[in-house]
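Pasting a predicted model and its sequence here:
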Amino acid sequence: MANIAQLPPELFFRDIQHLCRLSLLSRQWYAALVPRIYAEWTYNGARQSFMSLWNFLRTILSNTHLASLVHSLHIGNWVHYPPYSDEWEELDFLQNEISLLESNIIEDIRKRDRRPLMALLLTCLPNITRIYTHVPQPDPVLHAILRQILNCQSGDSPSAHLSKLSELSVFPEVNIRNPPDYNNRPLLFLSDLWPALKLRSLQTLSLYGLHVGNATYRLGAGPGISRLKYLTIDSFYYKLHYRDLKALLNLLEALTSFSLHVRDNGSCAATDEMISNVDLWKVLQKHKNCLEYLDIYRDTGNRRFSMRYGHFGILRSFTCLKKLFIQAEFLLGYTWDPSDDTCRLQDRLPCNIQSLTLYNTKGFFHTSCMGKHLQEALDKGFYVDSSISEVWSQNGISLSMEQGNYPEFLKKTYGMRLDGQRRSAMYNLLPNEYRGCHEVLLPFDDSMDAYEIDISDEYIDRRAGYLKLRTLDFRAHDGSKACMVFQNIKHSWLPPLFSFPIYFTHAQTSPGKIDYETLYHTLCDNYKNYDVRLDLYFVPGIGEEDCITHYREEGRILHIPTRVHDYSDTCSYRGLLFICTEPEWNGDQGTLWSVQFDPVPHAKDGTKSSDEEEKTPLRCVQRHPVNDSSRSYEGYGGESPIDRWISDIASKYKEELRGAWIKATRRGWESWS
């Protein structure tokens, strides 16, 4: 047998249960797979119990080899939500023995407080290099542990705890006691986390939803400086002040990459101390000789860029800066005068820049002579607009224009944030059932309640303008061409669960003659059938009976996921397909043929009706208008339009299938197989 360690890594990109089963095959498989199984550990307190965390901690404490295999943590939703005393807040772990901490942990096992267990776990994993975490606010236990580690690393015998941690991404955990509001995001406070900034090994830090208040006081409370190289701050929901950001950046020894996303609330008064662009430039001066990547985005809502924020200073002294993401008004100011030669883009860009991205968003605008600025910059060795992007490309420099937007959650951890919101909704909407419980956990079948299904329906209807048409080509069982046509949000390629087959049977038909977008919108727009997909089959020259045979064989041989096996809820037949006899589809076609087959053998009351069976033909073929706009549409007295029929059938399964599709889309699924 070949060396398992040399097998392609793609072979092991499976779920953890699959790897665990493989590890039982032999000692060789066990030795090869255990490091992969334990390489990353995930704990989601909204779905996993207190005992799940306790059992893993006990395993780690009793087996140092397994503890050494864990390199990455993805943790969150471990907040302690039942009523509890403030004894943790009153403890000063820096002045007490570890035995006191241990005794309190034993005491709090009965309370199912997961905070001390999670804090202890962080000290028991010697090779941790990366952590994605949703931190409860507050968590004094975590703060005490981090501060103790910080004090130990500055002594003669540096602590080994978190000594290899190089990457940390921190999000604020959703407070379970807050009423459910998907637009109200929690804030992340530095009060508990500031010791992490000074960990010697930490290179990359991302702070989302950060509240930087009192940073001057917090960051000066402990020894040491920060060796961070890559810092990302999202402060969209808190006014960022100059003194706080200055205290944070002054703590850093030499910053290589800095990303900042802030929002100028329209309700802010002129007296508010919101940091200006001039001050942003000032706080970066300490790092001008080492900064290589700079990304600053300022969202102004629907307001024009305020003059009181000014514009950035000259960046030519940032000699190492190669990549710049920024709004043009940051560099040139809001009231730029074309006749003013003292304010030119070429004088403000870094001298060694290799990539420039200009954000375009609400409240900002491109100055009237931006093209002139870019052309002048090109003549100086910089680069320019998309109209001469080829010239820049030849010089090894790139320019792009992007729509500014909120910083997106890391795809890896977005599902954990959603689970925190779901748990909060369940806790607040069903208080009598959950407020007395020691733990509030989402159900394993993910059918939490009708609340989330309703939210999902409203969500996708509201986002209909952002849906993107998708086409997935595949081969039918006989080798003929076929295609799935559907819509989904953002970058997802996950098809909906409910499908309708359409056969194109003209002798001259081909996929290239079908306008997929027109066909889809014709059948789906009027009734918002965004949760269905169309399965198109191209089989020239066959009739209705052959289409039925082909459809049956397709299901028998290929076993296509999410294939519908019964359409009988609105008619007397289980089978249904549509046929287009035209050679093409370009929007002028007004009808489709429906073929119903496999009649239902029982009457509505569940008893067999021989009379009805005799009257029901083996198949029913009818011609229908595609929608209400078709010339052949005769109103409610005529044949039902195809789009209305599709909506009626799919609506029977909406509650069951639509919510599951949206949940899977949000969690990043790309297929159902």
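Thanks, I have the structure now.

For the rest of this, base every contact and every neighbour count on C-alpha atoms.
Noted.

where exactly do the strands run in the stretch 251-400 of the chain?
257-263, 293-299, 323-327, 355-360, 398-403 (DSSP state E, counting those that start in this stretch).

Measure how the fourth one sits relative to strand 323-327, angle-wise.
For strand 355-360 and strand 323-327, the angle between their directions (axes from the mean of the first three to the mean of the last three C-alpha atoms, to 10 degrees) works out to 10 degrees.

here's the one I want to compare it with:
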Amino acid sequence: MPSLADLPPEIFNIVLSYALDDDEDLQRLCGLSLLGRQWYSALVQRIYSEWVYNGAKQPFMTLWKFLITVLRDTTLAAQIRTLKVGNWGFFPEAATPGPDLQLPPDELDLVRGAIRDAGLGHLEGSILQALPKRDRRPLMALLLTSLPNLRTVFAHVPRNDPVLGAVLEKLVSNKTNETRLSPFLRELRELHLCQETPVHPPWVESDAESDAEEDSDDDKYSENRDSLRLDYLWPLLRHEPLRTVSLVDLDTKQAANWLTGSSVSHVEHLYLATIWKSLSTYPDIQALLAQPQALKSIALSLHDNPFDRRRNAIISNTELWDCLQKHQHTLESIDICRSKNTHRDQNGRFGLLRNFSNLKDLRIQPEVLLGGCCGEPRASFRLKDTLPQTLTTLTLYGEEGFSVISDLPAQLRELVKGPGFPLLSSIVLDDSLALFTDDGLRLRTPYRDLGQECTNRDIEFRVDEATNALGNVGGYRRLWGKTLDMQKDGEDRDLVASDDRMRLRDPQELILQPDHDRGDAKYRDPDELLPVGPRWRSADMNRIPFADHTGKTAYMVFESWKSIPLPPLFSFSVYFTHVNATPENTDMEALHRDLSPRELDLRFDMYFLPGATIDDCIAHYNGEKAARGSYKEQIRVFKTCPHDEIHPLPGTTGQIPGMVLKPYTPGPWRNLLFLLQDQNWRDAGLLQVRFDRKKLRGDGVDDEHQPAPPPPPPPPISVTRGQVRQDNLGYVCNSPGVSMSVGDTILEISPAERELYLNVWYKAMRRGWTTW
């Protein structure tokens, strides 16, 4: 019987696709290619059409050998159309020191030639010094210059990559006129980028907390390790062959500076998802949207932060409308979603969309089209007046517009019933409580009538969770597929390198174990080999007395495993100041149960100061903090202890755990305590005292942009009363428009560092620790 490989290539590929059933595992394809020369010839294009490299799981030598292979065989290099790569950053401070690599001289000669061919001769010395240290950044840059037919790249890029930056500058500098293209990446059509998670040393001084004055949240965020920056990547937006670009978790800061000049790009499909707290100003967004000559589709996910003192500097809907005008005759799809219910004080709205003569798909919030939020006036026109007749699908995101535009169902019925939208085939409304009756079970009558009208006219109508193309993990997954897993691997690598280094297969290169090795005892953390007792959450709690910094008796109240009374590390301070404030008159365990969300493991430090004022409690809190320090000191000690060391050590009584010096507190205050002025907290609630105002750079002024109208300065101390639980009747809102009980406050603050403190606490209990 003739071999399948003897079939014409077109037929053979069809048969092979059915046989593999979409499971084109590389090892499986390589095994089939060994059946004979004909099989190899038929399969080599499939084998090399896509190459995947994940630096969190694959070593330096994997990337090195592949680069050497394509440098030696240009035929193979020409087969590669897609790269899916990530986590190739260099983090020597976090790595275990080791000997340098001894690379073969003949292979080094090939790399020298590639360096010169890429026009990087001025970097040759530094690159050759970096390679023995296992710095993979030069290899990835050289690989990109060595694949002549590369069309698609998915990349989780390092924050800093000087060699790749030099390569990308060539994309701009080599283009001396409109007819000359860069000698590399000339076939690149699709580019999808996000930031890789860097690896931090096991313990760095920046991890330690300090009570010193600090920059604002926005300043700290400017170096957010998860944000994608354009610092060295900006030339890609001007690369002439590119047609599709997506940038995930983008910090748009300085985009206007990087993208100055008259150069344009030919990008037709642009997807931008900004990271939370990115100050997406009008100049920066305008620069990003002005680069393409003629966009066909735009997806933009913006995060407005109402707690940012510069919130009014973020681009408004009116300014965003201005940015889109350049593309009104070419845009076929618009997908724009801002943070729901949280935005700048005056946001504005779009103008008439009917001049967008090719618009077919629109996904947007109704208030962006019609206004009405934050007390602003509604537009004088209606949906039927603004939407173009070319529209085929309409998706409206929640939440606010469904509430402030009360006649929205009527306006949608006008679209469906009128003759002006002959191509309309689908209306999707975001799943919002505003669409349903009070019991949440049925659509409100106007929306049921709308659904019936759509059915009568053969238009699809549904209420479903609507997500922006890049606005959440689901949107990323649709675009990135399994490549998105590299981001999780990068996060795991950072966590393991700092907290559990025995799970590193190679601590010098910071390589995670392969999944199939995770059960191997030689790689397992000794903490996991210790017996784990049954964990319970019940009425049995621990109440451990201790002496505060003034010598008075206070109590640590918490839940833990039976017979292992080890206090959790994350804590809140509670002060009892009513006249009967004594431990004997207080059910501390009941208060813990009322305050602590069930999904968290927390400690409450309870102090009894009858008759004390708010200022007295703040002074006591600061004195306690100065005496006890940070709970991260206990984490530091635990990580440096031998695995067989159990606390308390013989002859010691252990240590009172430190405090949370800088909890994550939204708003302008750094610290928080709870105060009970009434013995019956279930009726009277607790005072939530926020104090120590964060350092601000200025009155609402951003260094690089025009000043926003400054909000009134916050008071040095904020005192609000909140009920224990939100379901308690009569609780007082924590801030205008926000329902915040004490339990909600705790739930908002605690998870920010959950992994940091929880893993150490669990492991210490597994070892049998009963004190810190």
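Yep, that arrived. Predicted model only: the values in this text are computed from it and were never measured.

returning to that earlier point: I'd like the strands of the stretch 251-400 of the first structure as TSV, with distance to residue 57 of the first structure and mean neighbour count appended.
What follows is the strands of the stretch 251-400 of the first structure, written out as TSV (distance: least, C-alpha to C-alpha, whole Å; neighbours: other C-alpha atoms under 10 Å):
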stretch	distance to residue 57 of the first structure	mean neighbour count
strand 257-263	35	20
strand 293-299	39	20
strand 323-327	43	21
strand 355-360	46	20
strand 398-403	45	16
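
quick one: the strands in the stretch 51-200 of the second structure?
Remark: strands assigned in the stretch 51-200 of the second structure by DSSP E, counting those that start in this stretch are 82-86, 152-157, 190-195.

Format the ones you listed as CSV; extra columns: mean neighbour count and distance to residue 74 of the second structure.
As requested, the strands of the stretch 51-200 of the second structure are exported to CSV (neighbours: other C-alpha atoms under 10 Å; distance: least, C-alpha to C-alpha, whole Å):
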stretch, mean neighbour count, distance to residue 74 of the second structure
strand 82-86, 22, 16
strand 152-157, 23, 19
strand 190-195, 21, 22
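
Now render these as CSV, adding distance to residue 28 of the second structure.
Shown next, in CSV, are those (distance: least, C-alpha to C-alpha, whole Å):
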stretch, distance to residue 28 of the second structure
strand 82-86, 19
strand 152-157, 23
strand 190-195, 28
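
Which of those sits closest to residue 62 of the second structure?
strand 82-86 (12.3 Å; C-alpha to C-alpha).

Read off where that closest one ends up in the first structure.
Per TM-score structural alignment, the counterpart of strand 82-86 of the second structure in the first structure is residues 72-76.

so how far is the matching stretch from its chain's centroid?
How far stretch 72-76 of the first structure lies from its chain's middle: 16 Å, per C-alpha atoms, centre = their mean, to the nearest Å.

So which residues of the stretch 451-600 of the second structure form strands?
460-464, 504-506, 511-512, 542-547, 553-558, 571-576.

so where is the fifth one in the first structure?
Taking TM-score structural alignment as the measure, the first structure aligns no residues with strand 553-558 of the second structure.

So for that strand, what gets flagged as buried?
554-558 (16 or more other C-alpha atoms under 10 Å).

which other helices and strands contact that strand?
Using 3 or more C-alpha pairs under 8 Å, 6 or more residues apart in numbering; DSSP states H and E as the contact definition, the elements that strand 553-558 of the second structure packs against are strand 542-547, helix 588-595, strand 603-608.

Mind doing that once more with 6 Å?
Counting contacts by 3 or more C-alpha pairs under 6 Å, 6 or more residues apart in numbering; DSSP states H and E, strand 553-558 of the second structure is packed against strand 542-547, strand 603-608.

So for residue 351 of the second structure, which of those sits nearest?
Closest to residue 351 of the second structure of those, according to C-alpha to C-alpha: strand 603-608, at 53.2 Å.

The closest one versus helix 588-595: what angle between them?
Interaxial angle of strand 603-608 of the second structure relative to helix 588-595 (the same axes, to 10 degrees): 130 degrees.

Tell me the residues of the first structure aligned with the helix or strand following strand 603-608 of the second structure.
Going down the chain from strand 603-608 of the second structure, the next helix or strand is helix 614-628, by DSSP states H and E. Counting by TM-score structural alignment, helix 614-628 of the second structure lines up with no residues of the first structure.

quick one: buried residues of helix 614-628 of the second structure?
Those would be 614, 617-618, 620-621, 624-625, 628, for helix 614-628 of the second structure by 16+ other C-alpha under 10 Å.

Looking at those, spot the one nearest residue 272 of the second structure.
Nearest to residue 272 of the second structure among the buried residues of helix 614-628 of the second structure is residue 625, at 42.9 Å by C-alpha to C-alpha.
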